[in-house]
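**Q** coords please:
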Amino acid sequence: MPSVRQVKSLTLLAMCLGLFMPQLDTNVVNLALPSMQSSLHTDIGALQWIIDSYNLTFASLLLLGGTLGDLFGRKRLFLIGLALFTGGSLICAFAGSIALLLVGRVLQGIGAALELPGTLSILTATYPDPKERARAIGIWASVMGLALAIGPTVGALFVNTFGWQSIFFMNIPIGLINFGIAAIFVAESSHPQGRRLDLPGQTLAILCLVALTYAVIEGQARGWFSPLILAGFGLAIISLAAFIIVERRTPGAMVPLDIFRHRAFSAALAIASMMTFGMYGMFFLISLYLQSIHHASALLAGLQLLPLSIVFIIISPPVGRWISRFGPRPLMVAGMALMGVGLLLFTLLTPETPYTFLVITMAAIGAGVGLNTSPVMAVAVGSLPARSAGLASGFGNMARMIGATLGVAILGAILAGQLSAGHGNAFFMAGLHTAFLVGGCGELLGAVLAILYIPRMLQSETADERAVDRAPTLLEL
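**A** As a prediction, the model looks like this:
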């Protein structure tokens, strides 16, 4: 029989692998897009759906996954989510059509939404000692940085050597091994007190996000004023209005609307969305640029993205101390501004742009992401009472995924719009420049919001420390 210490270590391993798989998957899929486009004979719109079918599903079901775990058992939901994510990976690996690939991606998104919310709660229950818990959460959080660092290179190596299907195949053995570890060694836990399902609110939220994303991605192909696209935008607006009405009248609503009265909390969510709006949109666009215009292999493209990952990993560790010393506002302003400037610099890209320019720009964006990630969650968590820390963290992650979904949808639609006018490098670069201009302006708007609404210092040292410990979850996927 394994000792208590060994059981704790195996539980930590299971939770780390549960975080690592979706994070790695997100990083490598972007680099596989050109290969998928060639193999499946598809267009930009379909490539957007390959990314956003996952992002959209995850964003829509994230809060539901946390609620189900509290009600019915976190281990149970972790195992169900892990099985769905692994099964979705298997479908993606064998997909011979875009439709089957999207089915697999949706299953991956559902699995991630059920699996990930409970990982931090399971570790909290497994490590009752505060010092042990802090160490375990630190290791768990560092996995995100590891996946960000090795994801582009490892994924590109697999795509270059074995084809795009291999990035999904590699999830399967990891998923099966992790399922066995979690099933045997992870203890069950739940916290149903005060928790209830809000199915009307959940349904309306999904309807709003799906309708909006569909209208944005398909608008160029079907016509922005076609009945179907106008109906999509209309449905999104109606669903949002109905969602607000339902949540106001529902006891124990999925989204307690009164929390948005806290200006700093609302601003932090908006800034988190703007951060991932530009970042995920940038990953989508720059992967296509490097391989379609620069004619880089998947492996070379992955290596060319490394400066962003390296600078992010260097910048991130001391940020927690900087929050305590300088407060979140200057870090968030600097972070969003660096990301905005980096994306605006990408409007200068040409087919002949030297790699030195890419290194400098990627490093600036990586520094911006590193400076902003911890403070934005610190403000979100620290702006609400301590009893609402988990709720604030969940909303931070949901805001991030909504921003990621809209970033790929909107910036990709801008590129697709230019390509619909003609083919060739000139049309691609025109669309790329416009998309990066919009993305860069979005990041700079986030910097302005930070100046106006983010407090100079956090409300309390306790809130600060709690938020900093949770901060890396903002980029879990």
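**Q** switch to C-alpha atoms for all contacts and neighbour counts from now on
**A** OK.
**Q** where do the helices sit along the stretch 151-300 of the chain?
**A** 166-169, 171-185, 199-222, 227-249, 263-288, 298-304 (DSSP state H, counting those that start in this stretch).
**Q** could you also give me the structure for this next sequence, so I can compare it with the first?
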Amino acid sequence: MVNPFVGFITNRIGYDTPLFCGFCFTFMSAVMVTLANSYALLMVARGLHGIGSCCTSVAGMGLLADVYPDDYERGKAMGFAMSVMAIGLLGGAPFGSVMYQFTGKEAPFLVIAGFALVDGALQLYTLKPLKFSPRNMPLPPYRALLTDPYILIAAGSLCICNLSYGILEPTLTIRMMEYMCSPRWELGLAFLPSMLTFMIVVNVFGMLAHKIGR
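**A** Okay, the predicted model is just below:
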């Protein structure tokens, strides 16, 4: 829901401010989870985390595309960024399960909050999040985007890819607990092979796409 809105905002005020907003929402979400004592509060925290993820991913990828106009360099930059994203997305599962088992529920989110603070400090030092830098590029209407066959193919492929991971995330862990009596630290490790292969392949295909076409 928030992704298209963030894309619109980046065109109006630049990339720096949405990136910094992503840090703020992520930090607030991590702190809220450590303090949460109800399902409703956890839902709010997850909602804030989703908004922070939108701000970071949309503005971050847009910034990379803007900084690297050359197609080959852009492919390499996107591949590297996606591999680091894989570390966070898929590596978070084994990291969180091990810490949850041996240090408690709050510890992994306190670590995330600490990382977010470092990220926010680096953004303040490197970027200009408090100063708007409008780009004023003409935006195509959403109707044109939704009828573009290339966008539909890319969006559909991304949907199927993330749907498979979304199905595995809640079902695999429950099945491991019910049928394999797995301890908590093993639940996240089941996603480790996915992270490793993703990191390798996403860099290879960035360069391969430039050579043979996407």
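**Q** please state their TM-score.
**A** Put the two chains on top of each other and the TM-score (TM-score structural alignment, normalised by the length of structure 2) is 0.81; 211 aligned residues with a CA RMSD of 2.9 Å.
**Q** leaving out the residues flanking it, which one is nearest to the residue mapped onto residue 78 of structure 1 from structure 2?
**A** When structure 2 is aligned by TM-score structural alignment, residue 78 of structure 1 is paired with residue 19. By the measure of CA to CA, 6 or more residues apart in numbering, the closest residue to residue 19 of structure 2 outside its immediate chain neighbours is residue 56, 5.0 Å from it.
**Q** tally of neighbours for the aligned residue in structure 1 for that neighbour?
**A** Residue 56 of structure 2 maps onto residue 115 of structure 1 when the alignment is built from TM-score structural alignment. The number of residues packed around residue 115 of structure 1, counting by other CA atoms under 10 Å, is 30.
**Q** same check, this time on residue 461 of structure 1
**A** Residue 461 of structure 1: 12 surrounding residues under other CA under 10 Å.
**Q** where in structure 2 does the host helix or strand of residue 36 of structure 1 align, residue-wise?
**A** Element membership for residue 36 of structure 1 (DSSP states H and E) is helix 4-40. Counting by TM-score structural alignment, helix 4-40 of structure 1 pairs with no residue of structure 2.
**Q** pick the most buried one from the helices of the stretch 151-300 of structure 1.
**A** Comparing the helices of the stretch 151-300 of structure 1 by mean neighbour count (mean count of other CA atoms under 10 Å), helix 263-288 ranks first with a mean of 24.
**Q** picking up where we left off before, so which of the helices of the stretch 151-300 of structure 1 gets nearest residue 339 of structure 1?
**A** Closest approach to residue 339 of structure 1 among the helices of the stretch 151-300 of structure 1 is made by helix 263-288 (7.9 Å; CA to CA).
**Q** what's the helix or strand hosting residue 367 of structure 1 aligned against in structure 2?
**A** Using DSSP H and E, residue 367 of structure 1 maps to helix 355-382. Aligned by TM-score structural alignment, helix 355-382 of structure 1 falls on no residue of structure 2.
**Q** spit out the contact partners of the nearest residue to residue 316 of structure 1 once chain neighbours are set aside.
**A** Leaving aside its sequence neighbours, residue 316 of structure 1 sits nearest to residue 370 (CA to CA, 6+ apart; 4.9 Å). Contact criterion CA atoms under 8 Å, 6 or more residues apart in numbering gives 311, 312, 313, 315, 316, 319, 335 as the residues in contact with residue 370 of structure 1.
**Q** can you tell me the SS state at the residue nearest to residue 19 of structure 2?
**A** With DSSP: H, G, I helix; E, B strand; the rest coil as the basis, residue 56 of structure 2 sits in helix.
**Q** show me what contacts it?
**A** Applying CA under 8 Å, 6+ apart, we find residue 56 of structure 2 in contact with 18, 19, 20, 21, 22, 23.
**Q** burial of the nearest residue to the fifth one once chain neighbours are set aside, as a residue count?
**A** What that stands for is residue 22 of structure 2. Spatial nearest neighbour of residue 22 of structure 2, excluding adjacent residues (CA to CA, 6+ apart): residue 52 at 3.9 Å. Residue 52 of structure 2: 24 surrounding residues under other CA under 10 Å.
**Q** do I have it right that residue 52 of structure 2 meets residue 21?
**A** Yes - if you go by CA atoms under 8 Å, residue 52 of structure 2 and residue 21 touch, sitting 6.8 Å apart.
**Q** how far away is residue 54 of structure 2 from residue 133 of structure 2?
**A** For residue 54 of structure 2, the distance to residue 133 of structure 2 equals 19 Å [CA to CA, to the nearest Å].
**Q** with neighbour numbers in mind, choose between those two.
**A** residue 54 (23 against 16).
**Q** residues contacting that one?
**A** Counting by CA under 8 Å, 6+ apart, residue 54 of structure 2 has contacts 2, 3, 6, 22.
**Q** what helix or strand is the third one on?
**A** Okay, so that is residue 6 of structure 2. helix 3-13.
**Q** mean deviation of the helix or strand in which the match of residue 78 of structure 1 is found from structure 1?
**A** Using DSSP H and E, the element containing residue 19 of structure 2 is helix 16-35. For helix 16-35 of structure 2, the mean distance to aligned residues of structure 1 following superposition is 1.2 Å (mean CA distance after the TM-score superposition for structure 1).
**Q** again, but for stretch 42-50 of structure 2
**A** Compared with structure 1 after fitting, stretch 42-50 of structure 2 deviates on average by 1.3 Å (mean CA distance after the TM-score superposition for structure 1).
**Q** now stretch 76-85 of structure 2
**A** Compared with structure 1 after the fit, stretch 76-85 of structure 2 shows a mean deviation of 3.0 Å (mean CA distance after the TM-score superposition for structure 1).
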